[in-house]
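>>> Got a predicted structure here, sequence first:
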Amino acid sequence: MTTVMAARRYFLDGATKSAIATELGISRFKVARLIEDAVRDGVVRIEIEPVPDIDIGLSRELAVSSGIRSAVVVRTAVGSADLERAMLGRAAATLLVETIETTDILGVSWGRTLHAIAAYLPVLPRCTVVQIVGGVPSLELDVNSLELVRRFAERAGGPVFPLHVPLVVEDPDVAAALRADPNVSATLAMFPRLTRAIVGIGAWEPGGSTVRAGLSGDASTALDAAGAVADVCAIPLDREGRLVRSTGLEERSISITPEQLRAVPDVVAISGGATKVMAIRAAIRSGLIHRLVTTEETARLLLADA
């Protein structure tokens, strides 16, 4: 009888072991033993409901194989890029709700897949939201980078630090002048304080990267020649995950630096699709990301390439 009472108070009522010990007139250690006995003897049965559309086993396998902290692998309908992005967006939105705390300073990047989060983002714990890349114009999407950050901030209800400047400019002197603007510098000063960030992964090929789309032909060609296959927050990477720094892009970009991104304790990347496999692999190898939200097809291709 005591075992059942202790188990009921602990699992159903949420009572602490100390409170149960006082109620039953026994030690807290005895309560802990009764709870263990209840589980072992079948008095308590614990069931974990599978999460719809998430492959838990494959998620774990990908995380272990890749050496990242965790992965969320989403089952999607192969062949529909828009549907894949929508499902990735929903999964990433759920992950944010489950992990963000009120003390967090959240960095938000940009990309087609991150754009999908906006449609599914519920109310978040009150936190600070910081835009970590400059603006990227896109005629394809109804939400630009500033609007995406505004939506995150609206859901979080906390302070917001936007970047009202382009991501890439042609002249390094212009970039330096923009960084010196008080409003811009206030946002840049938040980068070392970030506790979390959510980023996309661009594949360095036509149509695969919003950063590449904003560069001149000469700049894209220079990065191609330097071996770029991916970008994370306008940080170009080669296939081994090494930084590609010889082209001057960093001097012309207004965004978080590789060193600042690497210092963020928890960086979640959201990206999927067969054409993104090499880019995702490069991002993982770079050590810039800690967690990945991706599709089942992408996960299997990454595992096959491991």
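Sure thing, it's come through.

>>> can we go C-alpha only for contacts and neighbour counts from here?
Will do.

>>> Can you report how many residues lie near the spatially closest residue to residue 276 that is not a sequence neighbour?
Spatial nearest neighbour of residue 276, chain neighbours left out: residue 203 (5.6 Å); criterion: C-alpha to C-alpha, 6 or more residues apart in numbering. Neighbour count for residue 203, taken as other C-alpha atoms under 10 Å: 27.

>>> was I right about residue 203 contacting residue 232?
No - at 9.3 Å, residue 203 does not count as touching residue 232 under the criterion of C-alpha atoms under 8 Å.

>>> about what we covered before: I'd like to know how far the residue nearest to residue 276 sits from residue 216.
17 Å (C-alpha to C-alpha, to the nearest Å).

>>> again, but for residue 190
Where residue 216 is concerned, residue 190 sits at a distance of 29 Å (C-alpha to C-alpha).

>>> out of these two, which sits in the more crowded spot?
residue 190 (19 against 11).

>>> which residues does the more buried one contact?
Residue 190 sits next to residue 130 when contact means C-alpha atoms under 8 Å, 6 or more residues apart in numbering.

>>> And for the one 4 residues further on?
Taking C-alpha under 8 Å, 6+ apart as the definition of contact, the neighbours of residue 194 are 104, 105, 106, 107, 264, 265.

>>> Give the PyMOL command for selecting the buried subset of the residues you listed.
In PyMOL, this line selects whichever of these come out buried by 16 or more other C-alpha atoms under 10 Å:
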select buried, resi 104+105+106+107+264
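
>>> any chance of the contacts of residue 194 in a markdown table, with distance to residue 37 and secondary structure too?
As requested, the contacts of residue 194 are arranged in a markdown table below (distance: C-alpha to C-alpha, whole Å; DSSP: H, G, I helix; E, B strand; the rest coil):
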| residue | distance to residue 37 | secondary structure |
| --- | --- | --- |
| 104 | 39 | coil |
| 105 | 42 | strand |
| 106 | 42 | strand |
| 107 | 45 | strand |
| 264 | 42 | coil |
| 265 | 38 | coil |
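
>>> part of a strand, is residue 293?
Yes - assignment of residue 293 by DSSP: H, G, I helix; E, B strand; the rest coil places it within a strand.

>>> Would you check that it makes contact with residue 280?
No - Residue 293 lies out of contact with residue 280 (C-alpha under 8 Å); the separation is 10.6 Å.

>>> and the comparison structure, right after this:
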Amino acid sequence: MYSKQEMIKVAKLYYELGLTQKQIAEQLSYSRPTISRILEAAMKSGIVEVNIRYSLDSVDYLSKQLQQRFDLKKAFVAPVFVNKADLIMADVGKALANYLYDICQENDILGVSWGKTLTCVADHLQPKKVPSMQIVQLNGGVAQNSFATGSMTILEHFSKNFDADAHLLYAPTIVDSEEIAHVLMTDSNLQRVIALGKKANIAVFGIGRPSYDSVLYQAGYFKEDSYQTLLKKGAVGDICSRYYKIDGSLVDQNLNKRTIGLQLDELQQKEHAIAIAVGTEKAQAVLGALRGKFLSTLFVDEYLAKEIIHLDQAMK
């Protein structure tokens, strides 16, 4: 293991003075491979941080195709520079975070869902003080087991970056029966938060797909047999924990009545209904959402955009 002093010295010579590894090796009487290993150790320890600066421009021809084909207000297609899921998600999430910075203003009500992609958006938000704005959770996020849905953390990130009040929908997203959902909905605080979600002029949500890796399954909302039943009924995607088919119709009315939060048709009334999805495996989920007209603005990656267009063409 190399000392902190060694790592700092070599890092300064290499990154600040611009010396080559060979020159540093000669100056310090080390071998060149040793200098390389010291630089690697400096990066792993956090002494050196790499920040790659680049503009995120949409892939224009794919954006136009999506907008025209699905009558969207806006479509942003992030280019894929390196085919790694985490890097792609980071670029799409950053693009949406930048867009929110541009459009959010005084007296807006911003509704947010939760999930992996929304966590990524929250992580890339830029501070913008809009104290008269309100942030509201669109669907319940209390897990049925010890798994954390991340809903509270996401809401806190949005609230902190916009310097705005946050309203948590403190309830499970899916309950066991319609009767339980009805009882929960008599709670005045839940009624207030859901009413605020309906009033929101901006809604931001991820598009999920039925998968055993999904947050909804991992959070304990489904047993394996009930999840299989959902798939057999034709579920291709979910928005705000509500499942739909490839044509945009709801999969199961009983399940929908047991779900706490915003209804899918209420998204159609929003000034900005902004969806985000990453990965070609989401193609059917996004296409179903587009056909259901649950969104007016879409943020996706280049590979997913091509797959959505291809799938729509094939099905027609």
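Perfect, thanks for sending it. Please read these numbers as outputs of a predicted model, since none were measured by experiment.

>>> related to what we said a few turns ago, residue 293 and residue 280 of the first structure: which is more packed in?
residue 280 (32 against 23).

>>> what residue of the second structure takes the place of the more buried one?
In the second structure, the residue paired with residue 280 of the first structure is residue 286, using TM-score structural alignment.

>>> Wait, a strand at its match?
No - with three-state DSSP as the criterion, residue 286 of the second structure is helix rather than part of a strand.

>>> Not counting its neighbours along the chain, what's nearest it?
In space, residue 286 of the second structure comes closest to residue 207 once its chain neighbours are excluded; the distance is 6.6 Å by C-alpha to C-alpha, 6+ apart.

>>> who are the neighbours in contact with the equivalent of residue 305 of the first structure over in the second structure?
Applying TM-score structural alignment, one finds that residue 305 of the first structure aligns to residue 311 in the second structure. The contact partners of residue 311 of the second structure, taken as C-alpha under 8 Å, 6+ apart, are 283, 284.

>>> Report the secondary structure state of residue 311 of the second structure.
Assignment for residue 311 of the second structure (three-state DSSP): helix.

>>> mind checking which helix or strand the residue sitting nearest the centre point of the second structure is in?
The C-alpha lying nearest the average C-alpha coordinate of the second structure belongs to residue 117 (C-alpha atoms, centre = their mean; 1.9 Å). Element membership for residue 117 of the second structure (DSSP states H and E) is helix 116-123.

>>> Which contacts among the contacts of residue 194 of the first structure does the second structure share?
Mapping the contacts of residue 194 of the first structure onto the second structure (both residues aligned by TM-score structural alignment, their matches' C-alpha atoms under 8 Å) leaves 104, 105, 106, 107, 264 still in contact.

>>> now for those, which pair is the farthest apart?
Maximum pairwise distance among those (C-alpha to C-alpha): 11.2 Å, between 104 and 264.

>>> Show me what residue 43 of the second structure lines up with in the first structure.
Using TM-score structural alignment, residue 43 of the second structure lacks an equivalent in the first structure.

>>> that older thread, gap between the residue nearest to residue 276 of the first structure and residue 152 of the first structure?
25 Å.

>>> swap in residue 207 of the first structure?
Distance of residue 207 of the first structure to residue 152 of the first structure, computed by C-alpha to C-alpha: 25 Å.

>>> Same question for residue 191 of the first structure.
In terms of C-alpha to C-alpha, residue 191 of the first structure sits 17 Å off from residue 152 of the first structure.

>>> Next: residue 133 of the first structure.
With C-alpha to C-alpha as the criterion, residue 133 of the first structure and residue 152 of the first structure are 15 Å apart.

>>> okay, the two: which has more neighbours?
The neighbour comparison of residue 133 of the first structure against residue 152 (other C-alpha under 10 Å) goes to residue 133, with 28 against 25.

>>> isn't that one right next to residue 109, touching?
Yes - with contact defined as C-alpha under 8 Å, residue 133 of the first structure reaches residue 109; the gap is 5.7 Å.

>>> now for the helix ranked longest in the second structure, which elements pack on it?
Longest helix in the second structure by number of residues (criterion: DSSP state H): helix 85-103. Contact here means 3 or more C-alpha pairs under 8 Å, 6 or more residues apart in numbering; DSSP states H and E; on that basis helix 85-103 of the second structure packs against strand 74-78, helix 116-123, strand 272-276, strand 297-301.

>>> Tell me the mean distance between the third one and the first structure once they are aligned.
For strand 272-276 of the second structure, the mean distance from the matching residues in the first structure following superposition reads 0.6 Å, by mean C-alpha distance after the TM-score superposition for the first structure.

>>> tell me what that strand is packed against?
helix 85-103, strand 202-206, strand 297-301.

>>> about what we covered before: what's around the residue nearest to residue 286 of the second structure, how many residues?
23.

>>> Could you do residue 256 of the second structure as well?
Residue 256 of the second structure has 19 nearby residues by other C-alpha under 10 Å.

>>> just checking, it touches residue 244?
No - taking C-alpha under 8 Å as the definition, residue 256 of the second structure is not a contact partner of residue 244, at 9.7 Å.

>>> Just give me the match in the second structure for residue 172 of the first structure.
Aligned partner of residue 172 of the first structure by TM-score structural alignment: residue 178.

>>> and the residue lying closest to its match once chain neighbours are set aside, what is it in contact with?
Leaving aside its sequence neighbours, residue 178 of the second structure sits nearest to residue 258 (C-alpha to C-alpha, 6+ apart; 5.0 Å). By C-alpha under 8 Å, 6+ apart, the contact list for residue 258 of the second structure reads 174, 175, 176, 177, 178, 180, 181.
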